[in-house]
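In: Return atomic coordinates for the entry below.
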Amino acid sequence: MARLVQVDSILDVPATSWDDLCASGQPFIRHGFLAALEASGSVSEANGWVPAHCLLENDDGQIVAAAPLYEKHHSYGEFVFDFAWANAYAQVGLDYYPKLLNAVPFTPVSGPRILGRDEEARLALARAMADLPGEHDASSLHSLFVDADSARQFTEAGASARRGCQYRWYNRDYADFDAFLAQLSSKRRKEIRRERKRMHDAGVQVQAMRADEIDDELWDTLYAFYGRTYAIRGQAPYLTREFFTELCNRMGERVRFFVAYHRDRPVGMAFMMLGDDTLYGRHWGCETDYHSLHFETCYYAGIEYCIENGLACFDAGAQGEHKIRRGFEPVPTWSYHVIDHPQLAAAIDDFCVREAAMMESFENEQRERSNFACDAPPTT
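Out: The predicted structure is shown next:
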């Protein structure tokens, strides 16, 4: 009979035991990414992320299913916003924190949230996790940015579904960037060409670089760019400098930096990662504010990279309705929530149903604003 085991560090789980359960090549759910977060101190009890990862073991002690799990004492770094839920708890004199979070920290990318040898093992783990809030004296369990497989398991475990929206670019076998532009309306083609020309005329070029092509001096510069993005908002960066060293040591072949150079001097960067057929844009930063630098570094260079390397999709990150004007398309995202308090669970479930209807309407409106000149079938 399978039993649930929890560990307080992903570093205590053999990488092969974890990764052997991954049916997807998506990098963020893999052991190397999660381990880099913990080994670098980016995720720790000190910053409100207490690892409590779930393993389902069979009678022989073999891991047959696994899921990242964190005890959270705040709601930062999640990108599915539940501050109103925390306020509702406070208004009735209850504690919303700690809560349990099944997610990849600081990473609003849809993907597997429960790994397992088979459907039976994954469903068993989902059901065991749904019981954890009561056992841990936590208010709730939240699984964020789940794929269709994990969504099915959490639905069967009785979780409430919450709908969101992101934007992705799809490669429809474009021969080059101009072939992609040809599918857009005339107005959007002109806008994009104008933005790219502005960068060209300023002497700014973007170079895609592997981790092993970056020396120590450039690493420090790129991290300073990343840190500035948070500093201008009065925040400390989520990721430490050591995270990037750890990540590159563990899975450097998946790392890409798109470095913007003004002549020979780096002035901006976008940190991205490779999946099997998808490029994932994660973080960006720059030396100072250059007009159109963000669009060139974070969007257009990534689109060009996907076309040149035959990648099917570019997931450029959370939020951003402005992506519609640059050839990205709206797609739904899903999170699943188990609320331990019965009355508040009913209220939150009702809210999620009403919010999902509004989000679906919003996505349809966004799709109608699509800038493709021809009818391009949506890809999900």
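
In: CA only for contacts and neighbour counts going forward, please
Out: Noted.

In: And the helices in the stretch 1-150 of the chain?
Out: Here the stretch 1-150 of the chain has its helices, by DSSP state H, counting those that start in this stretch, at 15-19, 31-39, 83-91, 119-130, 132-136, 148-156.

In: hey, which of those is tucked in deepest?
Out: For the helices of the stretch 1-150 of the chain, ranked by mean neighbour count under the definition mean count of other C-alpha atoms under 10 Å, the leader is helix 31-39 at a mean of 22.

In: Okay, the closest residue in space to His262 that isn't next to it in sequence and Ala211: tell me how far apart.
Out: Spatially, and ignoring its direct neighbours in sequence, His262 is nearest to Val204 (4.4 Å; C-alpha to C-alpha, 6 or more residues apart in numbering). Using C-alpha to C-alpha, to the nearest Å, Val204 is found at 21 Å from Ala211.

In: between these two, which one's more packed in?
Out: More neighbours surround Val204 than the other of Val204 and Ala211, with 23 against 19 (other C-alpha atoms under 10 Å).

In: Looks like the more buried one contacts Arg265 (just checking).
Out: No - counting by C-alpha atoms under 8 Å, Val204 stays clear of Arg265, with 9.3 Å between them.

In: which residues do these two both contact?
Out: The contact sets of Val204 and Arg265 do not overlap (C-alpha atoms under 8 Å, 6 or more residues apart in numbering).

In: Contacts only, for the residue nearest to His262.
Out: Contacts for Val204 (C-alpha under 8 Å, 6+ apart) come out as 260-263.

In: Show me these that map onto strands.
Out: Among the contacts of Val204, DSSP state E puts 260-262 in strands.

In: ranking these by neighbours, who comes first?
Out: Sorting those by how many neighbours each has (other C-alpha under 10 Å) puts Ala260 first, at 26 neighbours.

In: which residues in the stretch 251-380 of the chain form strands?
Out: Secondary structure of the stretch 251-380 of the chain by DSSP state E, counting those that start in this stretch: the strands cover 255-262, 265-274, 278-286, 313-315, 329-339.

In: Give me the contacts around the third one.
Out: Counting by C-alpha under 8 Å, 6+ apart, the neighbours of strand 278-286 from elsewhere in the structure are 107, 222, 224-229, 267-274, 294, 298, 302, 306, 311-317.

In: ok, so what distance separates the closest residue to Ser44 other than its chain neighbours from Leu101?
Out: Closest residue in space to Ser44, ignoring its immediate chain neighbours: Val50 at 5.7 Å, by C-alpha to C-alpha, 6+ apart. Counting by C-alpha to C-alpha, the gap from Val50 to Leu101 is 10 Å.

In: Please say which of those two ends up with more neighbours.
Out: Applying other C-alpha under 10 Å to Val50 and Leu101 shows that Leu101 carries more neighbours, namely 25 against 21.

In: I figured that one was touching Glu71, is that so?
Out: Yes - using C-alpha under 8 Å, Leu101 is in contact with Glu71, at 6.3 Å.

In: now the other sequence, so there's something to compare against:
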Amino acid sequence: MQVSVVTSLSGIEGEAWDRLAEPTGNPFLRYAFLEGLERFDCLGERWGWLPHHLLVHEQGELIGAAPLYLKTNSYGEFVFDWSWADAWERAGGRYYPKLVSGIPYTPVTGPRLLTAAGADTAAVRQTLATGGLEVARKLGVSSLHWLFPTEEELDSLVGGEVMRRLGTQFHWFNRGYRDFEDFLDRFTAQKRKKIKRERKRVVEAGIELEVLSGHEATGEHWRAFHRFYRTTFERHSGYPTLTEAFFRHLSESMPDAILLVLARKGGEYVAGAFNLRGRDALFGRHWGCAEAFHSLHFEACYYTGIEYCIREGLARFEPGAQGEHKVSRGFEPVPTWSTHWLADAGFSAAVRRYVENEEGVMRDYMDELAGHLPFKQKTAAK
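Out: I've put the predicted structure just below:
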């Protein structure tokens, strides 16, 4: 197996990459998504994401790959290491640049060690994991981080100097619901009443929702949504890194994966939510609004997505990172993972002690939140 690094996906044949990515059913790993980020100015020096993708060839055929980036900050990762960077730099070290394997601005669990059908999966995964460490050492970076890998990949990524870190998100699972009312029937009376009231408030405000695929979304729709997307980041002193051209590109190149929810009031669009659909899951990613309306965020970002999953027979809905308020709406705490290699042995030992302690705290936190799910006792026990 030959290992190499490319600094742009434009030099790779899209079909070759997708032979590895498409079987995963994860839309964020597709060539159109990752190459689109590069081509439509969502990455680069300005944002601190510099592609260094890892490739494995055998007899000239691409049999393995890992999305990999040289990072000059920790923005858009959702596995927070700001305190590590601060501690290391106060100690006189240099934390940036570092290497990160993940999907930019996307806290979605999925394969990071892509392998071709028919290849020796264990061998290719190990080659990619080892190759990542070799690149990190060659570049002289402070660290290498694999963000949101699957649990099955941990055996290849963890061991020796590489440690794991536990996180959590809140996901909705389809228990074979017939419709949204059937889903709500699993709730306690008080929680069910709250959800119905929230949905009613949106109707009472005179707001109508449009649910569009990439085939149906027009230039007007994308202009409106991108305006809301920018507004969200500007309100929270963030950076709207994804360009309108990038969203239009996704709409054209992978239209069946698009689920765009737009809210209209009095003939004007007032809010929007962007989702991507995978083989068995829906992923909520971005939201924005022109003005605040009571419960509209819950309707556009959660309840409409749940209805879509039930109607389409999707197994789960991942609405994004964080948000304890999701628990009372039927989203369950689930584990997420990352792995970390730090070049300095002393610093690595200190961080290892931290993440080992953090894992126990995180498990207790997840157990506590699971006790606050809104389901009736007999439903929760199933």
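
In: Let me see the TM-score of these two.
Out: Once the chains are laid over each other, their TM-score by TM-score structural alignment, normalised by the length of the first structure reads 0.96; 377 aligned residues with a C-alpha RMSD of 1.5 Å.

In: before we move on, the earlier item: right, so of the strands of the stretch 251-380 of the first structure, which gets closest to Ala182 of the first structure?
Out: strand 329-339 (16.2 Å; C-alpha to C-alpha).

In: average gap between that closest one and the second structure?
Out: By mean C-alpha distance after the TM-score superposition for the first structure, the fitted strand 329-339 of the first structure averages 0.5 Å away from its aligned residues in the second structure.

In: what does that strand correspond to over in the second structure?
Out: With TM-score structural alignment applied, strand 329-339 of the first structure matches the range 332-342 in the second structure.

In: List the buried residues for the matching stretch?
Out: By 16 or more other C-alpha atoms under 10 Å, the buried positions in stretch 332-342 of the second structure come out as 332-333, 336-342.

In: Can you add distance to Arg197 of the second structure and give those residues back as CSV?
Out: Output for these, formatted as CSV (distance: C-alpha to C-alpha, whole Å):
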residue, distance to Arg197 of the second structure
Glu332, 21
Pro333, 24
Thr336, 32
Trp337, 36
Ser338, 38
Thr339, 42
His340, 44
Trp341, 48
Leu342, 50
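
In: In the first structure, what range does stretch 91-103 of the second structure match?
Out: Going by TM-score structural alignment, stretch 91-103 of the second structure sits over residues 92-104 in the first structure.

In: tell me the contacts of the equivalent of Met362 of the second structure over in the first structure?
Out: If you follow Met362 of the second structure across to the first structure using TM-score structural alignment, you land on Met359. Each residue near Met359 of the first structure by C-alpha under 8 Å, 6+ apart is listed here: 163-165.

In: so which of the residues you listed is the most crowded?
Out: Neighbour counts for the contacts of Met359 of the first structure (other C-alpha under 10 Å) peak at Arg163, which has 20 neighbours.

In: For that residue, what is the enclosing helix or strand?
Out: strand 160-170 (DSSP states H and E).

In: Give me the buried positions along whatever helix or strand comes next after that strand.
Out: The first helix or strand that comes after strand 160-170 of the first structure along the chain, using DSSP H and E, is helix 177-181. Buried residues in helix 177-181 of the first structure, counted by 16+ other C-alpha under 10 Å: 177, 180-181.

In: The second structure: which residue goes with the residue nearest to His262 of the first structure?
Out: With TM-score structural alignment as the matching criterion, the partner of Val204 of the first structure in the second structure is Ile207.

In: Next one: that match from Ala271 of the second structure, what distance?
Out: Look at Ile207 of the second structure and Ala271 of the second structure: by C-alpha to C-alpha, they are 10 Å apart.

In: Any chance you could list residues touching both of the two?
Out: Common contacts of Ile207 of the second structure and Ala271 (C-alpha under 8 Å, 6+ apart): 263-264.

In: What residue in the second structure is paired with Glu191 of the first structure?
Out: Matched to the second structure by TM-score structural alignment, Glu191 of the first structure sits across from Lys194.

In: The strand or helix carrying its match versus strand 258-265: what angle between them?
Out: Counting by DSSP H and E, the element that carries Lys194 of the second structure is helix 189-204. With axes from the mean of the first three to the mean of the last three C-alpha atoms, to 10 degrees as the basis, helix 189-204 of the second structure and strand 258-265 are set at 70 degrees to each other.

In: And helix 189-204 of the second structure, what's buried?
Out: 191-192, 195, 198-199, 201-202.

In: If we go by neighbour counts, what in the very next helix or strand once past it is buried?
Out: Using DSSP H and E, the helix or strand that follows helix 189-204 of the second structure in sequence is strand 207-212. Judged by neighbour count using 16+ other C-alpha under 10 Å, the buried positions of strand 207-212 of the second structure are 207, 209, 211-212.

In: Over to stretch 14-30 of the second structure?
Out: Neighbour counts over stretch 14-30 of the second structure (16+ other C-alpha under 10 Å) mark 17-22, 24-30 as buried.

In: same question, stretch 341-360 of the second structure
Out: For stretch 341-360 of the second structure, burial by neighbour count (16+ other C-alpha under 10 Å) applies to 341-343, 348, 351-352, 355.

In: Make a markdown table out of those residues and add distance to Gly76 of the second structure.
Out: Listed next are these as a markdown table, based on distance: C-alpha to C-alpha, whole Å:
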| residue | distance to Gly76 of the second structure |
| --- | --- |
| Trp341 | 19 |
| Leu342 | 20 |
| Ala343 | 23 |
| Ser348 | 23 |
| Val351 | 21 |
| Arg352 | 23 |
| Val355 | 21 |
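
In: Restricted to helices, list those residues.
Out: Among those, DSSP state H puts 348, 351-352, 355 in helices.

In: for those residues, which one is nearest Glu152 of the second structure?
Out: Distances from Glu152 of the second structure to those, taken by C-alpha to C-alpha, are shortest for Val355, at 19.9 Å.

In: you'd agree the closest one is up against Arg165?
Out: Yes - if you go by C-alpha under 8 Å, Val355 of the second structure and Arg165 touch, sitting 5.8 Å apart.

In: Count residues in the vicinity of Gln366 of the first structure, would you?
Out: Neighbours of Gln366 of the first structure using other C-alpha under 10 Å come to 17.
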